[in-house]
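Participant: give me a 3D structure for the following:
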Amino acid sequence: MRVLLSTYGSRGDVEPLVGLVVRLRELGAEVRVCAPPDEDFAERLAGVGVPMVPVGRSARALTTAAPSAADLPRRAAELIAGQFEAVTAAAEGCDALVATGAMPAAAGALSVAEKLGIRSVSVTFQQLTLPSPHRRPLAYPGRAFPPDVADNRMLWDLDAQSIDALFGEALDTNRASIGLPPVGNVRDYVIGDRPWLATDPTLDPWQETPDLDVVQTGAWILTDDRPLPADVVAFLDAGTPPVFVGFGSMPLHAATDAAQVAIEAIRAQGRRALVGRGWADLALIDDLDDCFVVGEVNQQALFGRVAAVVHHGGAGTTTTATRAGAPQVVVPQAADQPYWAGRVADLGIGAAHDGPVPTVESLTTALTAALTPETGARAAAVAGTIRTDGAAVAATLLLDTIARTADRS
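Facilitator: I've put the predicted structure just below:
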């Protein structure tokens, strides 16, 4: 069997596919991956023996450019066109396509699968894009919901209208170019009848809704056996466990201030600091030996050796820190990150910072809460509940689905 995995987004959209790739190949499948042409994505996939088919522009360049709300439709059109070009070629001879990442990109990939007549599955790594009467949808930039509308079902209807306004014309134009009819509702087309939610049930419990048949597979985690760099190990061994601070794929337009604030707050706790460079290019603020900066690193190994993790609240980082049993301080920047911050606080495994811009005082307060013995004990207890079989579950389910489809035909 041949499977194409397609995504467009940050490291958090690519890393789970690494886990799925490995599990699919263990079951005998041939796998291809379409992803943005960022060098670190290609290197990560090459590390598990899978060449990457580049699609579109660099995700890092697109993210750090901070597009305006008015520019979203044009960017969406670019993403969709890129998917039609790259996925059409990559999907040749495939039995199934798994689509995830940014909604317009997923819409493009799913349209290609529809045209080629191959099985497709839509996957999300956070539940906030799945309509539910239990919570509000996220508002797109520049398209705030009316303040007088409180009913969740009405808000989800408005969400569908916003998505159609942003992405509908570009999607239908590209679909028409390959002989497909227009899509009446972009969001519902992308989600499909039976979407997969690749998150951990403890960290991200899905509440059943009669309108949607969601399959929660568990998070797609691959055990990372890469050793930590020797200089990182030397720093860890040189003193008490440090506090890690990093914001992953978030550009952080006040990056220098963020590093300054974080290091000062960590030092106020009497702790050493380990700074993750990330897409914000965080750097050290002086040459004192109580701080160290790291680039790309095995976070599974690293988080098991730190006193706490200060991060942006991406789904992948939150899951990795939770699984490692590290207390967390989540400083959410955008999108689903406030949700993950809330889950960390609700579970008692860390603190949710109020807003995206910390001060020394606000971060010190959050760190004080995260570094208590009670929070540490709770983080260790919750770590033992995090499932590690999500990618294996998804791989088996996907290949079984392909087999059943083939039998019926």
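Participant: when you work out contacts or count neighbours from here on, use the C-alpha atoms and nothing else.
Facilitator: Fine.
Participant: so who does L274 touch?
Facilitator: By C-alpha atoms under 8 Å, 6 or more residues apart in numbering, the contact set of L274 is 242-245, 291-294.
Participant: how about the contacts made by the nearest residue to R267 once chain neighbours are set aside?
Facilitator: Computed as C-alpha to C-alpha, 6 or more residues apart in numbering, the closest residue to R267 that is not its neighbour in sequence is A273, at 7.5 Å. Counting by C-alpha under 8 Å, 6+ apart, A273 touches 242-245, 263, 266-267, 290-292.
Participant: what's in contact with whatever helix or strand V18 lives in?
Facilitator: If you go by DSSP states H and E, V18 is part of helix 11-26. Helix 11-26 is contacted by residues 5, 7-8, 30-31, 35, 41, 44-45, 48, 50, 100-101, 125, 219-222, 248-249, 314-317, 391-392, 394-396 when judged by C-alpha under 8 Å, 6+ apart.
Participant: now, which of the residues you listed lie within helices?
Facilitator: In helices, judged by DSSP state H, the following of those are found: 41, 44-45, 315-317, 391-392, 394-396.
Participant: PyMOL command to pick out the buried ones of those?
Facilitator: Buried residues among those (16 or more other C-alpha atoms under 10 Å), as a PyMOL selection:
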select buried, resi 41+44+45+315+316+317+391+392+394+395
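Participant: I'd like the structure of this one too, to check against the first:
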Amino acid sequence: MQVLLSTYGSRGDVGPMLALAVRLRGLGAEVRMCAPPDEEFARLLAGAGVPLVPLGPPMSTMARPSTADAASRRVSELAALYDTVLAAAEGCDALVATGLAHFASRSAAEKLGIVYRYATFCSYLLPTPHRAPPAQVLPGQRLPAGVTGNRALWELNAQSFNTVHGQALNDHRASVGLPPVTDVRAFLFTGNPWLAADPVLDPWEETGELGVVRTGAWILPDERPLPPEVAAFLEAGPPPVYVGFGSMRGLQDGTARAAVEAARGQGRRVLLGRGWAGLAPVDDRDDCLAVGEVNQQELFGRVAAVVHHGGAGTTTTAALAGAPQVVVPQAGDQTFWAARVAALGVGAAHDGPAPTAGSLSAALRTALDPATAARASTLAGAVRADGAEAAAKLLLETVAQESRIRS
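Facilitator: Predicted coordinates:
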């Protein structure tokens, strides 16, 4: 059995797909992965022995589209990754896609006639009558304030996908001999998307309209030791506050200073995760240490709280570690995760992407409260870590079933 995994996104997309790759390989499948050619991702896949098929330009160089026209051009670029995905999928029995790779990957799987599954790590874009869609998920496409009713809002959400993405997607499909799609959102997410998120952190209420398949979060155990300087810093005093924004760039000026001042105001030392934003200490005091890419599964179990952007992976890792959280959402699904952290009582949701020392101090007071820590510890025992194994078994069963039907 040969499987292609395809993703175009940040570490939060590549990491879970690698977890699935490792589980699939453990079940006897041959696996390769299309992913951006960032050095970080290449190193990650090489360490796990998973072949990398470079896909598109490095993700760290990509700017977020700010207008509908820019988003449409981006779709043309993403759809043009089809040739790379198609070549990588030759001879494969199944293709699983996530992130922005779905524009090219579903068309490639359709062309080859192989099993295709789309996975998402958060339910916030999946249509449901039980909640409204995000007010704005596409550049230049904001839902009108005068429309009420979740179903009507989701219908407008679908129209926005067609308006922004439809022409570019269908132009490409026509160029490779595939028919047009009339519902872009349904095409991208499919009728049976896999929701690779923990059911406690991201509960999904069945609707009878969309066949969401719950697999649980895809987590790859990390056995790496912490760097010596990080271990020494942790042992030199009480647990610090970790502050990191992962793959986010373009943070508000002064974010690092606000975080350091807020933590110090609560009597805490600080570990700054450099990330793509390049966070750095604001002075030479010995109560602050900047760190690069580290084993967060190990680190988060040894800090007083985690201040982060609200990526699905970071939120889940902190929850598994029992760490209280402060989520400062920057974009996309991060407002969803911020709200979930607050609703579960395991931390605070910061209001907006631009923190000040005062606003972070208030959020940290909530996160550092003993009652919050107790709830975070209890939650850690409820979060599951076997989603990748469940998904791997499900995929192989699906391929076997499809093979029996065809024969």
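Participant: alignment lookup: A158 of the second structure to the first structure.
Facilitator: Here A158 of the second structure is matched to A160 in the first structure, going by TM-score structural alignment.
Participant: kindly apply the preceding question to P144 of the second structure instead.
Facilitator: So, by TM-score structural alignment, P144 of the second structure is matched to P146.
Participant: how near is that match to A139 of the first structure?
Facilitator: P146 of the first structure is 10 Å from A139 of the first structure, where distance means C-alpha to C-alpha, to the nearest Å.
Participant: and those two? which has more neighbours close in?
Facilitator: Taking neighbours as other C-alpha atoms under 10 Å, P146 of the first structure and A139 compare with A139 leading, 16 against 9.
Participant: list the contacts of the residue lying closest to that one once chain neighbours are set aside.
Facilitator: Of all residues not flanking A139 of the first structure in the chain, F145 sits nearest, at 6.7 Å (C-alpha to C-alpha, 6+ apart). F145 of the first structure makes contacts with 139, 155, 158, as judged by C-alpha under 8 Å, 6+ apart.
Participant: tell me which of the residues you listed fall in helices.
Facilitator: 155, 158.
Participant: out of the contacts of F145 of the first structure, which is nearest to N174 of the first structure?
Facilitator: L158 (24.2 Å; C-alpha to C-alpha).
Participant: count of residues packed around the closest one?
Facilitator: L158 of the first structure: 19 surrounding residues under other C-alpha under 10 Å.
Participant: what about it, distance to M103 of the first structure?
Facilitator: 16 Å.
Participant: quick one on the thing from earlier: turn the contacts of A273 of the first structure into TSV, columns for distance to A366 of the first structure, secondary structure and neighbour count.
Facilitator: Listed next are the contacts of A273 of the first structure as TSV, based on distance: C-alpha to C-alpha, whole Å; DSSP: H, G, I helix; E, B strand; the rest coil; neighbours: other C-alpha atoms under 10 Å:
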residue	distance to A366 of the first structure	secondary structure	neighbour count
P242	16	coil	24
V243	13	strand	28
F244	14	strand	27
V245	13	strand	26
I263	14	helix	25
I266	11	helix	24
R267	14	helix	17
D290	21	coil	17
C291	20	strand	22
F292	22	strand	20
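Participant: now do the helices in the stretch 151-300 of the first structure.
Facilitator: 152-163, 169-177, 186-191, 230-237, 255-268, 299-303 (DSSP state H, counting those that start in this stretch).
Participant: can you list contacts of the shortest one?
Facilitator: With C-alpha under 8 Å, 6+ apart as the test, helix 299-303 of the first structure has contacts from 223-224, 227-228, 244, 309, 320-321, 324, 326.
Participant: now intersect those with the strands, please.
Facilitator: Secondary structure assignment by DSSP state E places 244, 309 of the contacts of helix 299-303 of the first structure in strands.
Participant: from the contacts of helix 299-303 of the first structure, which is closest to A176 of the first structure?
Facilitator: Among the contacts of helix 299-303 of the first structure, T320 lies closest to A176 of the first structure (C-alpha to C-alpha), at 41.8 Å.
Participant: report the contact partners of that closest one.
Facilitator: 299-300, 303 are the contacts of T320 of the first structure under C-alpha under 8 Å, 6+ apart.
Participant: aligned counterpart of F244 of the first structure in the second structure, please.
Facilitator: Match for F244 of the first structure (TM-score structural alignment): Y242.
Participant: now for the nearest residue to P65 of the second structure once chain neighbours are set aside, how many residues are close by?
Facilitator: Leaving out its chain neighbours, the residue that sits closest to P65 of the second structure by C-alpha to C-alpha, 6+ apart is A71, at 5.3 Å. A71 of the second structure: 19 surrounding residues under other C-alpha under 10 Å.
Participant: output the contacting helices and strands for the host helix or strand of A71 of the second structure.
Facilitator: In this structure, A71 of the second structure is located in helix 68-79 according to DSSP H and E. Judged by 3 or more C-alpha pairs under 8 Å, 6 or more residues apart in numbering; DSSP states H and E, helix 68-79 of the second structure is in contact with helix 102-112, helix 150-175.
Participant: could you redo the last one with a cut-off of 6 Å?
Facilitator: helix 150-175 (3 or more C-alpha pairs under 6 Å, 6 or more residues apart in numbering; DSSP states H and E).
Participant: the helix it packs on vs the first structure, average offset?
Facilitator: Per the superposition on the first structure, helix 150-175 of the second structure and its aligned residues are separated by 1.2 Å on average (mean C-alpha distance after the TM-score superposition for the first structure).
Participant: what angle do that helix and helix 68-79 make?
Facilitator: 50 degrees (axes from the mean of the first three to the mean of the last three C-alpha atoms, to 10 degrees).
Participant: aligned counterpart of E85 of the first structure in the second structure, please.
Facilitator: Matched by TM-score structural alignment, E85 of the first structure corresponds to D83 in the second structure.
Participant: wait, a strand at its match?
Facilitator: No. According to DSSP: H, G, I helix; E, B strand; the rest coil, D83 of the second structure belongs to no strand; its state is helix.
Participant: what's the distance between it and I114 of the second structure?
Facilitator: 16 Å.
Participant: settle it for me: which of the two has more neighbours?
Facilitator: Taking neighbours as other C-alpha under 10 Å, D83 of the second structure and I114 compare with I114 leading, 21 against 15.
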